[in-house]
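> return atomic coordinates for the entry below.
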Amino acid sequence: MGKRVVLASAQREYVAKLAEYVREQEPEWDVAAFTYASALRMELQEGNRSVDLLIGEADLLREAGAAIDRARKVLALADGTMAAEEWASIDQYQPLPVLMTAIRTAIAGDRVASANECRIITVFSASGGTGKTTLALNMLRQAGERGLRTFYFNLEALNATSLLFGHGEPDSLSRLLYGLQAHPEQWDELFAATCRHQPYLRTDYIDAPDHPGERLALPSELLAEVLGRVRASGRYDLIVVDPDAGAGEWHRSLLGGSDQVVWLTTDDVQCLTKTDKLLRYWNASAEGLSDKLVFVMNKSQGQRSLNRWSLPGDGPAMSLPYVPQWKTVEQPGRLLGAPAFCGAVDELLEALGIRSRTPSAKRRKEADVRGPHRAFVRGAG
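Next comes the predicted model:
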């Protein structure tokens, strides 16, 4: 007999769409949807079948009172501002495949990774050459130094990360995506077989394919499901996604499904103009992106900006310093050791709320060796 799942949301259109999607994905499940606490309470108290999973907005769950104890498992839908303290919770406004992954995970009895436990941060830019990958790798390394478990997902159609990671198995992503679609129940085995670890960066990753077609043909729904499953695995505290610059549907979907977006720009009129046009095209406010965006000015030389800031807000949240030595770097590993840039990335991690699990003596010693390196924060001298 299929599972019994009850959905509860005061938003009629939202809960109807979610219920329809769950029924399509799991035809054998018995799925019910409610928009009022009184009806939900009655169903839980008088229903003929036990409820395997109750998933709903925290306010409705609280209004239903003690009746929710009749459900075997409870998962709260958080609105992105505050997670419910009483239950495991997930962000309500995510792509349906991501929500479906969380529901399946909860049904299976595995630990559900909430937004507070594992965060997805995408490093993005509307223009190439802004330093996305360099920033992403530095964020991963320094998050690893803070004791966080991290996963790096490179989505660039053409990338050079093999110079740092090695060539590995270029068909890893293909095998993972095919396996996910053909045998979704074998996800854990598939992921374990394709996931690798980079000790210097202290991060897990999947080998990037040699052919750009693999990334260019990746559907938004499949990308969302992969990220959702990695997030729900409970193995990571932070996922850093590194896509190429672009205005495709999967780019917009990726940003919408991320917890935060570090949007890189430079003090260049073309880069600023492209960013402004892309935000207008996507209508960032209507898409719900505006609250997730953290604008960061890269390659700053510590001087007053030459171009007028035309993007949302009074200016970039902070700036990262220009490192002239990087123009002649032949070894990619050297992009991770510039003291001034490391100090600025530390401040960025703090601004994003990415803090140490436990301070270590090694971390404090390294900080002492580096010395104080102040980032070029807006408003600072």
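
> use CA for all of it now, contacts and neighbours both
Will do.

> and for the residue nearest to residue 156 when sequence neighbours are not counted, the neighbour number?
Of all residues not flanking residue 156 in the chain, residue 244 sits nearest, at 4.4 Å (Cα to Cα, 6 or more residues apart in numbering). Counted by other Cα atoms under 10 Å, the residues lying close to residue 244 total 22.

> what's residue 244 in contact with, if anything?
Residue 244 is in contact with 124, 125, 128, 155, 156, 157, counting by Cα atoms under 8 Å, 6 or more residues apart in numbering.

> output those residues as CSV; include the columns neighbour count.
Putting the contacts of residue 244 into CSV (neighbours: other Cα atoms under 10 Å) gives the following:
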residue, neighbour count
124, 27
125, 27
128, 14
155, 21
156, 20
157, 18
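
> identify, from those, the entry nearest to residue 5.
For those, the minimum distance to residue 5 (Cα to Cα) is 34.4 Å, reached by residue 155.

> now the closest one: how far from residue 173?
Residue 155 sits 10 Å away from residue 173, taking Cα to Cα, to the nearest Å as the criterion.

> and residue 264, what element?
Following DSSP states H and E, one finds residue 264 within strand 260-265.

> swap in residue 31?
For residue 31, the host element (DSSP H and E) is strand 30-34.

> which parts of that strand are buried?
Residues 30, 31, 32, 33, 34 are the ones in strand 30-34 that count as buried (16 or more other Cα atoms under 10 Å).

> now the helix or strand following it, how far from the centre of its chain.
Using DSSP H and E, the helix or strand that follows strand 30-34 in sequence is helix 37-46. Distance, stretch centre to chain centre, for helix 37-46: 35 Å (Cα atoms, centre = their mean, to the nearest Å).

> same question, stretch 197-213
Worked out by Cα atoms, centre = their mean, stretch 197-213 lies 17 Å from the chain centre.

> against which helices or strands is the strand holding residue 31 packed?
Here strand 30-34 touches strand 4-8, helix 12-25, going by 3 or more Cα pairs under 8 Å, 6 or more residues apart in numbering; DSSP states H and E.

> that one: how far from the chain's middle?
29 Å.

> what helix or strand does residue 106 sit in?
Using DSSP H and E, residue 106 sits in helix 96-108.

> and that helix, how far out from the chain's middle?
The answer for helix 96-108 is 16 Å, by Cα atoms, centre = their mean.

> relative to helix 12-25, how tilted is that helix?
Put simply, helix 96-108 runs at 70 degrees to helix 12-25, going by axes from the mean of the first three to the mean of the last three Cα atoms, to 10 degrees.

> next, the second sequence, to be compared with the first:
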Amino acid sequence: MNKVLLASSSLEYVEALLDFIQGSPYSAVFQVTAFSQPEAMSRYIEELTPTSTPDLVVAEESFIEKWNSSPFADKVSVLLLTEQFVSEESQTKIRKYQPLPAILAKWEEVLLSLSRRERGRFTSAQTWVIGVTSASGGCGKTTVALNLAKQLGRSGYSVFYLNLETMDSTGPFLHTSKSSIERQTESGGDLFSQLLYQLRANKVPNNSFHGEKNDRIDLNPYTVRNERIQADCFIPANNRKEMLQMSKSDTSELIRLITESGQYHFVIADPDSVWDLRSEAVMEESQLLVWLLSDDIHTMNKCKEWMKFHRQLDPEQHENRMRKTWHVINRYMGNMVNELPDEGMIAEHYLPYIPSWKQMREPDLLLNSPIYQKEMNKLCETIGALYRENTA
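Model prediction:
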């Protein structure tokens, strides 16, 4: 049960929110102490003890000024209630008038994100690599990978989104283009190319150190934090030849560099759908593969032929991959028309078709569908991702 201090000068607003919580599943999530008078809140603050301190303060500006006099003010996160526009990514402000479920979802998000800041650094044994793949383009692979990263990030985990596509398709969704250009200009070159150069040089024996590896590469100069998906990622490469020239070994080394950095619970790897060496490395380095299918004859047949080819090529390797694979139907419309491509294959999860995505001008919609986020949360629960701390 999370303790929340709610303070607004509008008694009607406070009562409406409390009534909604009382009649919803959030009554088991939040224990709310509410005030509409600053004086009453001041008396409450005077009586606070370390054990009765709230986990979150949600208040208008005048009440926050009162809260700041509390001896516990620097230990509790605060959300400012405002009637102005607030970015969805903001962790310090919340729009006062919006659907009540959205308000409570934001409370939950902020509370869950607190644990990430408290967890510190992590060992490579705790890092899961989740590869999102498909045998056919157009299955929504990148949309699923981005939403998976966002769902895990919002749940309080440290996440790295690793885009291994030859042509980066995430720019419109992550708004990385402008910031990428600025960072590249400041550094005087393509940062991703520089990272690959360092990675390759690190594998070459250094005679002055009797063949030992060089010092571990620091990831921080090459990464950016993207609040839209609550994850870190590399600054996209400007030189596409670098992506085409990446070997299987390069890709594996890059994944291991991230997992062994001790900074992340999850790496979400998003390779091309077309089969290449980067995809091969993701298949091998992942602890879990989310394999996407869509209910159309072209996708099912292409997946069938791929599985047939790789089973004949290396039966043991194919079976090892299938053991860590979750087959997920994306854009599910309520019933299946086509048969799954392999005998004995089952679909472990279904992600819904979102009609509003068919034609849209705002790519942000792909990251902000409540229905899709709800199903992504179920997927994370199904694969055990939301219980990583209990099993790590």
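
> structure 2: which residue goes with the residue nearest to residue 156 of structure 1?
When structure 2 is aligned by TM-score structural alignment, the residue opposite residue 244 of structure 1 is residue 272.

> measure its match to residue 166 of structure 2 for me?
Using Cα to Cα, residue 272 of structure 2 is found at 7 Å from residue 166 of structure 2.

> can you check residue 39 of structure 2 too?
60 Å.

> what of residue 231 of structure 2?
Distance from residue 231 of structure 2 to residue 166 of structure 2, by Cα to Cα: 21 Å.

> and if you look at residue 102 of structure 2?
Distance check for residue 102 of structure 2 against residue 166 of structure 2: by Cα to Cα, it reads 36 Å.

> residue 185 of structure 2 now?
Applying Cα to Cα, the value for residue 185 of structure 2 to residue 166 of structure 2 is 22 Å.

> which neighbouring elements make contact with the helix ranked longest in structure 2?
Ranked by residue count under DSSP state H, the longest helix found in structure 2 is helix 100-119. Counting contacts by 3+ Cα pairs under 8 Å, 6+ apart, helix 100-119 of structure 2 is packed against strand 93-95, helix 141-154.

> in structure 1, which residues correspond to the first one?
It refers to strand 93-95 of structure 2. By TM-score structural alignment, strand 93-95 of structure 2 lines up with nothing in structure 1.

> now find how far off-centre that strand is within its chain.
21 Å.

> packing partners for that strand?
Applying 3+ Cα pairs under 8 Å, 6+ apart, one finds that strand 93-95 of structure 2 contacts strand 77-82, helix 100-119.

> just want the angle from the longest strand seen in structure 2 to strand 288-293.
The longest strand of structure 2 (DSSP state E) is strand 325-332. Inter-element angle recorded for strand 325-332 of structure 2 and strand 288-293: 40 degrees (by the same axes, to 10 degrees).

> so the residue nearest the centre of structure 1, which state does it fall into?
By Cα atoms, centre = their mean, structure 1 has its centre lying nearest to residue 120, at 1.6 Å. Secondary structure, DSSP: H, G, I helix; E, B strand; the rest coil: residue 120 of structure 1 is strand.

> if we can go back for a sec, what residues sit buried inside the helix holding residue 106 of structure 1?
Per 16+ other Cα under 10 Å, helix 96-108 of structure 1 contains these buried residues: 96, 97, 98, 99, 100, 101, 102, 103, 104, 105, 106, 107.

> what would these look like in a markdown table with distance to residue 304 of structure 1?
Shown next, in a markdown table, are the buried residues of helix 96-108 of structure 1 (distance: Cα to Cα, whole Å):
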| residue | distance to residue 304 of structure 1 |
| --- | --- |
| 96 | 44 |
| 97 | 45 |
| 98 | 42 |
| 99 | 44 |
| 100 | 47 |
| 101 | 47 |
| 102 | 46 |
| 103 | 49 |
| 104 | 51 |
| 105 | 50 |
| 106 | 51 |
| 107 | 54 |
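
> nearest to residue 55 of structure 1 among those residues?
Relative to residue 55 of structure 1, the closest of the buried residues of helix 96-108 of structure 1 is residue 103; by Cα to Cα it sits at 8.2 Å.

> how far away is the equivalent of residue 200 of structure 2 over in structure 1 from residue 279 of structure 1?
Residue 200 of structure 2 maps onto residue 181 in structure 1, with residues paired by TM-score structural alignment. As judged by Cα to Cα, residue 181 of structure 1 and residue 279 of structure 1 stand 33 Å apart.

> give me the number of neighbouring residues for residue 315 of structure 2.
13.

> returning to what we had before: could you look up the SS state of the match of residue 200 of structure 2?
Three-state assignment for residue 181 of structure 1 (three-state DSSP): helix.

> for it, give its distance to residue 24 of structure 1.
15 Å.

> how about residues contacting stretch 141-152 of structure 1?
By Cα under 8 Å, 6+ apart, stretch 141-152 of structure 1 touches 140, 200-206, 235-242, 342, 345-346, 349, 354-359, 363.

> buried subset of the residues you listed as a PyMOL selection?
Once 16+ other Cα under 10 Å is used to decide burial, the buried members of the contacts of stretch 141-152 of structure 1 can be selected in PyMOL as follows:
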select buried, resi 140+201+202+203+204+205+206+236+237+238+239+240+241+242+342+345+346+349+354+356
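
> residue 340 of structure 1 against residue 322, yeah?
No. Using Cα atoms under 8 Å, residue 340 of structure 1 is not in contact with residue 322, being 9.0 Å away.

> which one of these two is surrounded by more residues?
Comparing residue 340 of structure 1 with residue 322 by other Cα under 10 Å, the one with more neighbours is residue 340, at 20 against 14.

> ok, residue 220 of structure 2 - how many residues close by?
Residue 220 of structure 2, neighbours per other Cα under 10 Å, totals 10.

> counterpart of it in structure 1?
Match for residue 220 of structure 2 (TM-score structural alignment): residue 192.

> ok so, going back, which bit of structure 2 covers the strand holding residue 31 of structure 1?
Across structure 2, nothing matches strand 30-34 of structure 1 (TM-score structural alignment).

> check stretch 364-371 of structure 1 too.
So stretch 364-371 of structure 1 sits over no part of structure 2, by TM-score structural alignment.

> quick one: contacts for the aligned residue in structure 2 for residue 227 of structure 1?
Using TM-score structural alignment, the equivalent of residue 227 of structure 1 in structure 2 is residue 255. Going by Cα under 8 Å, 6+ apart, residue 255 of structure 2 touches residue 285.
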